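> Mind looking at a prediction? Sequence and model below.
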Amino acid sequence: MSDTAAKPRPQFRNIGIAQLANYRLPLAGKLSILHRVSGALLFLCLPLVILPLFAASVAAPQTFAAVAAYAGNPIVKLVFLVLVWGYLHHFCAGIRYLLLDLHIGIDKLSAKKSAGVVFGVSLALTLVFALKLFGVL
């Protein structure tokens, strides 16, 4: 055995709270977690936020005006922007997972690159929607 042998890598099997700070999740793992978070966000907000606002906006011209006035609030716009990010991230990551199901981009380097592309595309599209939502475009 040589003295220049590499130090053994730590193994994380049952991660405790104290080990969380030392654990480095790969980009594809972070994407997977955010895909689940965005799906849960959309699932929970559909009956609580999206459908009631849609129903009120199509009920009558007066309720549409009330919803439009409500949607003009900057805090409400931020909530809408979070929902837009959730949708765009979930959509882009879903396309990536469909390609992975077809055995396209399964190797480590391709998976890392495609995770970066999903983050970049979803955040860029969210930025475009944010600029439009806040009246810059």
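Right, received. Where do you want to start? Numbering: from 1, shown residues only.
> From now on I want contacts and neighbour counts done on CA atoms only, so please keep to that.
Fine.
> what's near enough to touch S57?
Counting by C-alpha atoms under 8 Å, 6 or more residues apart in numbering, S57 touches 63-65, 67.
> adding another structure so you can compare the two:
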Amino acid sequence: MADAAMKKKRPVYLDLVRIRLPLPGFVSILHRASGLLLFVLAFWLLALLDRSLASPEGYAQVRDTIAHPLAKLVLIGIGWAFFHHFCAGIRYLLIDMHVGVDLATARASSWAVLGASIVLTLVFGAWIW
């Protein structure tokens, strides 16, 4: 009974800047953020696709838009979101099958997701630029 009373009186520490999240948790948050980014920017990509397929002038407009350095940075950001979401999704599918559930493997697979998404993004960025 004393344990239950003490647990209720403990302060809740919600300083999100100071909380040290483990790497798998950080990858999980990035997975959610990349999914949100893909969802939001999919409308922009679909608008570009629609404009490029509408007419030759629309295609020229889209080509000129994508040639702008800011648009290239946005495309590289979309590329990172796609690659990270894809790699982390494979990791979570494996975790759902109980592969890599132990702590050491979870950390290693988190590093692998981060590394693979960065390498794939760099290759994609070099190809776009």
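Received the coordinates, thanks. Computed from a predicted structure; not experimentally measured.
> Would you give the TM-score for this superposition?
After superposition, the two chains reach a TM-score (TM-score structural alignment, normalised by the length of structure 2) of 0.88; 120 aligned residues with a C-alpha RMSD of 1.5 Å.
> circling back: need the contacts of S57 of structure 1 in a markdown table (columns: distance to D101 of structure 1, neighbour count and secondary structure).
Shown next, in a markdown table, are the contacts of S57 of structure 1 (distance: C-alpha to C-alpha, whole Å; neighbours: other C-alpha atoms under 10 Å; DSSP: H, G, I helix; E, B strand; the rest coil):
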| residue | distance to D101 of structure 1 | neighbour count | secondary structure |
| --- | --- | --- | --- |
| T63 | 44 | 15 | helix |
| F64 | 42 | 17 | helix |
| A65 | 45 | 13 | helix |
| V67 | 41 | 16 | helix |
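> Map K30 of structure 1 onto structure 2.
Aligned counterpart of K30 of structure 1 in structure 2: F26 (TM-score structural alignment).
> Over to S110 of structure 1?
Using TM-score structural alignment as the criterion, the counterpart of S110 of structure 1 in structure 2 is T105.
> repeat for L44 of structure 1
Match for L44 of structure 1 (TM-score structural alignment): V40.
> can you tell me the helix or strand for that match?
helix 23-54 (DSSP states H and E).
> Closest one of the contacts of S57 of structure 1 to L34 of structure 1?
L34 of structure 1 has its nearest neighbour among the contacts of S57 of structure 1 in V67, at 29.6 Å by C-alpha to C-alpha.
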